[in-house]
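J.: Sequence below, structure please.
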Amino acid sequence: MNTVMQLFFVGVPRAAVIWSILLGLSILAIAGLHLVGPRAPKRPGVRAKLRAARARQQERVASAAELVRYADEVGIAAQRAEATARRRHDAWLAAQESAEKAWSAFESADLTASRMSAAALLPTPTTPQTPQEYADRERWLHRAVMAACAHNLLSLMDLNDALAHRNGWDPRRHPVEQEAILRRAIRDTLRTAERTTARAERTAWESAESAAAAAHSLRAEARAAKERADAVRHLVRPETVAGAARRQHRLRAAVARQGV
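T.: The predicted structure is shown next:
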């Protein structure tokens, strides 16, 4: 009996120590599992965030620079279109003036031709039928047609016909009849000139209208582009803006040298 009790009192402390050690190891293992167990996904670090933010900022700056560049270019294009529209408008005014002068010259020539045709219906004065008289008539005709051609009242073809005495030009006719023929030829020449200048005036007007429409469209686009560029111009580096301003100044100077 004593032996059994002795073994009991000796074994219990040893078992307690062993269980204490096992319990401590279990606690350490559980704590280690908590520490080494699955972790939440890693979040981006500060550097990655900075790089992403920097990339987005660079994209905004590049987009802003592109808007500023486009606004400058379309502004220059609008200035050139306006200069072209002014030149074509001036050309149309000049063509209109030429057409009005041509019409006025034709009206005057038509009135004179009508009067001379009416006068040619009257009996012609009697003149001696001598070689000297016919020579004088021929000289009168030659001087009259050459003077009219020198003042652009007759074409070179009419002048050649008159000097060659063909196509109705007869130096033997009385000067009154020759004057009527000459005035009709001048009227026909000026009618052709008037029609030519009228066509040129219409062409110049259409060109001026087309240029004005293009300039109006570009002005509207330039205003819209400037508004978009002004909204983001602060994102562009000052040296970039200054460089764009210098380029714009050079382009304006080039346009001015072309006659703006």
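
J.: can we go C-alpha only for contacts and neighbour counts from here?
T.: OK.

J.: which stretches of the stretch 151-260 of the chain form strands?
T.: Using DSSP state E, counting those that start in this stretch, no strands are assigned anywhere in the stretch 151-260 of the chain.

J.: Going along the chain, name the helices of it.
T.: 156-164, 175-232, 238-257 (DSSP state H, counting those that start in this stretch).

J.: Figure out which of these is closest to Met116.
T.: helix 175-232 (4.9 Å; CA to CA).

J.: one more, for comparison:
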Amino acid sequence: MAVPRRAAAPSPAEAESIRYAEEVSVAATRAAATAARTRAEWEAAQRDVDAAWEAFEAADQAARRATRAAAYPLMSRRRKPGENAVRQRYLHHAATAACRNREISIAQLNDVLAHRGWNPRLHPVVQEFHLRHAIRAHRLAEYRAAQDHERALWETAEKAADALRSLRAEATIALARAATRPQPADEHWFADQWSTGEVPATA
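T.: Purely as a prediction, here's the structure:
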């Protein structure tokens, strides 16, 4: 039996088709990793939104309790010497602790310490009322920021998913075109030498 000739090398057009199919496949693999990463980031942002809402609800309930407590009138009496200083220290200490616990922002704490919109001579019950409402405002701002962040990550994840779908479709078409190139006669001869039951185990 004559030894078959070596299969002819693919034409430049066929080689280009194969190379393009490989490049698109690699791009699709990278796009899949990007899509998975952006989706994971979006899912984490969703959890952050839920946590921010729970924190806001807790702050809102605390503010409501402080509002009910402040509804009762306080007895008017002459203050003792140094009482205003004590009230001021209470306000500064409570606000600093709230900032340390991330219940209010640094900007809010600076307003308290500088007495911008805050009267340090008020009764601690009234100070607590204002502080709880400041915490509520901060938690609401955090929730809205978390919503905006989650929405931006969702849009990014959607774009990554669209890019992945497009690349996978393009890769499928490119691979199909590369696989349908005409098979040389020698390749047909080699394939005919193997029956169905004689295919090597490594095939």
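
J.: Just give the TM-score of the two.
T.: After superposition, the two chains reach a TM-score of 0.81 (TM-score structural alignment, normalised by the length of the second structure), with 177 aligned residues with a CA RMSD of 1.9 Å.

J.: My guess is Arg219 of the first structure contacts Glu73. True?
T.: No: Arg219 of the first structure sits out of contact with Glu73 when judged by CA atoms under 8 Å, with a separation of 12.0 Å.

J.: Enumerate every residue touching the residue nearest in space to the middle of the first structure.
T.: Centroid-nearest residue in the first structure, with CA atoms, centre = their mean: Ala81, separated by 4.7 Å. Shown in contact with Ala81 of the first structure (CA atoms under 8 Å, 6 or more residues apart in numbering): 211-212, 214-215, 218.

J.: Now tabulate these in JSON lines and tack on neighbour count and distance to Phe8 of the first structure.
T.: As requested, these are exported to JSON lines (neighbours: other CA atoms under 10 Å; distance: CA to CA, whole Å):
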{"residue": "Ala211", "neighbour count": "21", "distance to Phe8 of the first structure": "119"}
{"residue": "Ala212", "neighbour count": "20", "distance to Phe8 of the first structure": "119"}
{"residue": "Ala214", "neighbour count": "16", "distance to Phe8 of the first structure": "114"}
{"residue": "Ala215", "neighbour count": "22", "distance to Phe8 of the first structure": "114"}
{"residue": "Leu218", "neighbour count": "21", "distance to Phe8 of the first structure": "109"}
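
J.: wait, which of these is closest to Ile30 of the first structure?
T.: Leu218 (76.7 Å).

J.: Disregarding residues adjacent in the polypeptide, which is nearest to the aligned residue in the second structure for that closest one?
T.: When the second structure is aligned by TM-score structural alignment, Leu218 of the first structure is paired with Leu167. Distances taken as CA to CA, 6 or more residues apart in numbering place Ala28 nearest to Leu167 of the second structure, at 5.2 Å, with adjacent residues excluded.

J.: so how many other residues sit close to that neighbour?
T.: Using other CA atoms under 10 Å, Ala28 of the second structure is surrounded by 21 other residues.

J.: Tell me which of the helices of the stretch 151-260 of the first structure sits most buried.
T.: helix 175-232 (a mean of 18; mean count of other CA atoms under 10 Å).

J.: Report the mean deviation for that one after fitting onto the second structure.
T.: Superposing on the second structure and averaging over aligned pairs (mean CA distance after the TM-score superposition for the first structure), helix 175-232 of the first structure comes out at 0.9 Å.

J.: now the angle between helix 156-164 and that helix, please.
T.: With axes from the mean of the first three to the mean of the last three CA atoms, to 10 degrees defining the directions, helix 175-232 of the first structure sits at 170 degrees from helix 156-164.

J.: for helix 175-232 of the first structure, packing partners?
T.: If contacts are counted by 3 or more CA pairs under 8 Å, 6 or more residues apart in numbering; DSSP states H and E, helix 175-232 of the first structure sits against helix 46-120, helix 131-150.

J.: again, 7 Å this time
T.: Using 3 or more CA pairs under 7 Å, 6 or more residues apart in numbering; DSSP states H and E, the elements in contact with helix 175-232 of the first structure are helix 46-120.

J.: List the residues that contact Arg79 of the second structure.
T.: With contact set as CA atoms under 7 Å, 6 or more residues apart in numbering, Arg79 of the second structure has no partners.

J.: any idea how far the one in the first structure that sits across from it in the alignment lies from Gln58 of the first structure?
T.: Aligned by TM-score structural alignment, Arg79 of the second structure pairs with Gln129 of the first structure. Applying CA to CA, to the nearest Å, the value for Gln129 of the first structure to Gln58 of the first structure is 103 Å.

J.: can you check Thr192 of the first structure too?
T.: The separation that Thr192 of the first structure has from Gln58 of the first structure, given CA to CA, amounts to 67 Å.

J.: before we move on, back to that, trace the residue nearest to Leu167 of the second structure over to the first structure, please.
T.: By TM-score structural alignment, Ala28 of the second structure lines up with Ala78.

J.: what about the match of Leu218 of the first structure, distance to Asp192 of the second structure?
T.: Counting by CA to CA, the gap from Leu167 of the second structure to Asp192 of the second structure is 36 Å.
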